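Participant: sequence and predicted structure, then a few things I'm wondering about:
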Amino acid sequence: MNAKVIIYLLGKISAGLAIAQLLPLLMSVVYGEYATSRTFIFSIAAAIILAGIFDYYGDGKDARNLSVREGIGTVFFSWLLAAALGALPYCFDGILNPAAAYFESMSGLTTTGATAIANLDIVSRSLLLWRTLTHWIGGIGIIVLFVALLPQIAGGAVYLFNAEVSGFSNSRILPRIRTTAVALFYIYLLFTIILTGMLAILGMSTYDAVNHACSAIATGGFSTYNDSIAHFHSAGIEIVTGLFMILAAGNFALYYQVTQIGLKVLWHDLEFKSYIVLLTIFTVLISINIIMVNGYSVADGVREAFFQVASFGSTTGYVSADYDQWPSFSKLVLAVTFLTGGCAGSTAGGIKVCRFIVLLKTVMAEL
């Protein structure tokens, strides 16, 4: 394994993360959060210095011909490095200790959504934006972004892409792997922009709309408020966010096919169709349960059930109600929902619907 190639690529990752922190740095200046500005200046400087060290000791002349080991190694060390660099703003700001900062950064990049911050109200707006950006970057996958933005890596890029994309199939939707990554990135970006605009129209501030759109499309769940989406008390926001969380949990390669062939592709895809059917069944079951037991009206019961099923099914983690007060049956259905997860090739977690389909087909064939 050529370690110098991996070091070279890690240098590019470091430089990319330094560039990504320019946005929250600019925001900190605009909002007068000068203490946080210094935080991001230090973090960016550290990332640039590290990028320079990696570039000095690395060698990119063989980057076009990565082996499988080098591709997997680059992905593995990229996540460790990205989490470390992403943790620096939390450390320099003093809001978290190094261990908790690394946890917060890794949670963001892996779109897990668990947090070590007890009270979001005391966190600066620019630092919360960085927290959300780690979701957005991690959602599309650092390596997929990396492949899309660096055309000089040709043949070896397939190993980076295949090591990063989840699911059974690594099939490319376009002839060239970089073109594939670019197509997926543009679809991901388009979803984010559309959701941002819709949330702003529904009453969110631009700041909140950007944060929640990035978090929802990444199916991560980081919010700018302690009570998550419930803070807004808006049926429109919940419905729109729920729909986009479901879309984000679908296969992004499938969405590219939709742009080429049409919406009929969605109905012909067994995994996506099964995913929608499962969410519909879970929503109906929970709606009936909370209407009958908790006394919800039909409209409120369906609304709350839909949002929580969309949040759990996409493994986002947003909340619109205190579901801990729901009956045990509803909580059991939600547990099954997030265990199942979304579709392969999406930003969602969970076991993935495709694996249950394969398991069911295998059992049927054996029987």
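Facilitator: Arrived safely. Numbering: from 1, shown residues only.

Participant: from here on, just use CA atoms for contacts and neighbour counts.
Facilitator: Fine.

Participant: how many neighbours does A84 have?
Facilitator: 18 (other C-alpha atoms under 10 Å).

Participant: kindly report the same for S228.
Facilitator: S228: 17 neighbours (other C-alpha under 10 Å).

Participant: what of the one 3 residues further on?
Facilitator: The burial metric for H231, expressed as a neighbour count using other C-alpha under 10 Å, is 14.

Participant: my guess is it meets Y225, correct?
Facilitator: Yes - counting by C-alpha atoms under 8 Å, H231 touches Y225, with 6.9 Å between them.

Participant: show the contacting residues for H135.
Facilitator: By C-alpha atoms under 8 Å, 6 or more residues apart in numbering, the contact set of H135 is 108-111, 214-215, 218, 220, 222.

Participant: what about it, helix or strand, and which?
Facilitator: The secondary structure element spanning H135 is helix 125-140 (assigned by DSSP states H and E).

Participant: which strand or helix spans I193?
Facilitator: With elements taken from DSSP H and E, the one containing I193 is helix 177-201.

Participant: helices or strands up against the helix or strand hosting G71?
Facilitator: Assigned by DSSP H and E, G71 belongs to helix 68-93. In terms of contacts (3 or more C-alpha pairs under 8 Å, 6 or more residues apart in numbering; DSSP states H and E), helix 68-93 is packed against helix 3-20, helix 34-57, helix 98-109, helix 125-140, helix 142-149, helix 157-164.

Participant: check it against this one:
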Amino acid sequence: MRDFLIRPIRYQAVAKYLSKILIILAALQLAPIAVSIIYQEFSLTVIYLILTLFIFTIGYFGDKKLPEVDLDIKEALVLASFIYFILSLIMATVWTFAGLPFLDALFEAMSAATTTGLSTLPIESLSQTMLFTRSFVQWIGGLSIVVLTISVLIGPGTTAYRLFTVSIGETKVSPSAIKATKILWRAYAIITATCMLAFYLSGMDLFQAGCQAMATISTGGFATEKESFAAFSSVAIISCSLFMVIGATNLNMFHPLNKTHLNIFKDTQWRVLIICIAVLMFIFFLGMIETCSWKEAIYKSFFQTVSAQSTSGFSTMDFAKAPALSKLSAIFSMSIGGSIGSTAGGIKIYRLVIFIKLLYILVIRIHQPKEVITHLRVNNIALSREDIEAAIVSISLFILTVLVSVTFFVGAGYNFLDSLFEVVSATGTVGLSTGICSPDLSEHLKIILFFDMWMGRLEIFPFLILIYPRTWVKRRM
């Protein structure tokens, strides 16, 4: 561990694989270019074309000139962390040249790349290309651009495995990272297409269905309408709820090489996810029943709890007017999030299960002889001390990040509950808002939320590695 911390990264190694990712990012710009042409937004077409050529040139020559090397785990963490900023910077550059303030454009881009969905821009001012780009970038960020690069440009080997591991999390189903990424992207695309069809049949037009589908499966939450999902039919809302749960489910459940994919009900994470939704929906309902009819309370409680738990961030109500108990319920949902291996954020169900089981073991050991050894298991797999420590550290870092960030909002005059709601929404990459996140939000608070979203998507620790001085500079003897 000490060697891991003090050894600096090899710049050429990171630059080599960053070049490969830039080639993929350049290719992906063809999608918004096509949309800008279809909707005759030719000024954006020109900006995208120039930027795409620039990105591709850097990526192509970097890939050709730099030697092939394997990344170590620290370099893989740095690359996976840095790429969210690169993706955000590309999107923000286009939008800045299109006339938006740079900070607002960068905030929107990071919100998209990290699948958060918070916005400081009036949605009615955005063009069709911009609306599409927000959803498309969320879709790319959902399964990770790094994973896409592995499946297209990186050959099999240690680097592919390490990048796959740091991008997806605990995934143990595939004989090779290359094969796994291709299968996961195929499943991701099929589920998205199915969601798009469901939305289209529920009354959305093709553009709305496509954008909402990408934002749903990625658990991103950027909607094309100011009212979010309140603008759509009840059939669309029910369909969205189903696909948000799918987005919060471990993607390995849809992996054909996974022998348990047909037994989703036996997966601990999925069962706990459903239990959390049920319990927190009831608490949300208890708050809402004070302000509306019981039918409306059930309707709103179900959708908003699923939206918060899956960290999607779609809304059918104004959270600024929500009762305190409902806000508190949503905060717990957003903090917990979805399954490891899904597109959802939060601390993750897997870590919550570890924490609860650890507490249980500590309690029962009080009443047992010291000689009795109790193992902590998840899905009948015994966890190592390192697994348990990693889960506890991750939860602790999440809580610490939230508490530090909240102090800035309370200091700016916002009440504690709304401040906590907003920061948890950003750090959990959710996107629900009590109205604090708006065009009027002060610049320093936008920057706080910007870093909360970035750190939340990376689950904090990789970001700490990114900013750790010895990651970049060798210690002088």
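Facilitator: Arrived safely, thanks for sending. Given the structure is predicted, the values throughout are model-derived calculations rather than measurements.

Participant: to Q260 of structure 1, which of the helices and strands packed on helix 68-93 of structure 1 lies closest?
Facilitator: Of all those, the one in closest proximity to Q260 of structure 1, counting by C-alpha to C-alpha, is helix 142-149 (20.1 Å).

Participant: what angle separates the closest one from helix 3-20?
Facilitator: Calculated by axes from the mean of the first three to the mean of the last three C-alpha atoms, to 10 degrees, helix 142-149 of structure 1 forms an angle of 90 degrees with helix 3-20.

Participant: for E366 of structure 1, what is the corresponding residue in structure 2?
Facilitator: By TM-score structural alignment, E366 of structure 1 lines up with L362 in structure 2.

Participant: got the buried residues for the helix or strand hosting its match?
Facilitator: In the assignment (DSSP H and E), L362 of structure 2 maps to helix 349-365. Across helix 349-365 of structure 2, burial judged by 16 or more other C-alpha atoms under 10 Å covers 349-355, 357-358.

Participant: any idea how far that helix is from the chain center?
Facilitator: Remark: helix 349-365 of structure 2 is offset 25 Å from the chain centroid, using C-alpha atoms, centre = their mean, to the nearest Å.

Participant: show the subsequent helix or strand relative to that helix.
Facilitator: strand 377-378.

Participant: can you tell me what part of structure 1 that next one aligns to?
Facilitator: Across structure 1, nothing matches strand 377-378 of structure 2 (TM-score structural alignment).

Participant: longest helix in structure 2, please.
Facilitator: Using DSSP state H to define each element, structure 2 has its longest helix at helix 385-411.

Participant: residue in structure 2 matching R125 of structure 1?
Facilitator: In structure 2, the residue paired with R125 of structure 1 according to TM-score structural alignment is Q128.

Participant: look up how far F207 of structure 2 lies from that match.
Facilitator: In this view, Q128 of structure 2 and F207 of structure 2 are 9 Å apart by C-alpha to C-alpha, to the nearest Å.

Participant: try A27 of structure 2
Facilitator: A27 of structure 2 is 21 Å from F207 of structure 2, by C-alpha to C-alpha.

Participant: before we move on, what about S394 of structure 2?
Facilitator: In terms of C-alpha to C-alpha, S394 of structure 2 sits 38 Å off from F207 of structure 2.

Participant: what do you get for I356 of structure 2?
Facilitator: Applying C-alpha to C-alpha, the value for I356 of structure 2 to F207 of structure 2 is 43 Å.

Participant: how long is stretch 452-463 of structure 2 from one end to the other?
Facilitator: Its start and end residues considered, stretch 452-463 of structure 2 measures 11 Å (C-alpha to C-alpha).

Participant: so where in structure 1 does it end up aligned?
Facilitator: Aligned by TM-score structural alignment, stretch 452-463 of structure 2 corresponds to no residues of structure 1.

Participant: tell me which residues are up against that stretch.
Facilitator: 77-78, 81, 84, 110-111, 114, 116, 345-347, 394, 397-398, 401, 405, 423, 426-429.

Participant: on that earlier part again, which other helices and strands does the next helix or strand after the longest helix of structure 2 contact?
Facilitator: Remark: after helix 385-411 of structure 2, the chain's next helix or strand is helix 416-427, criterion DSSP H and E. In this structure, helix 416-427 of structure 2 packs against helix 324-336, helix 385-411, helix 443-458, with contacts taken as 3+ C-alpha pairs under 8 Å, 6+ apart.

Participant: this completes my enquiry, with thanks.
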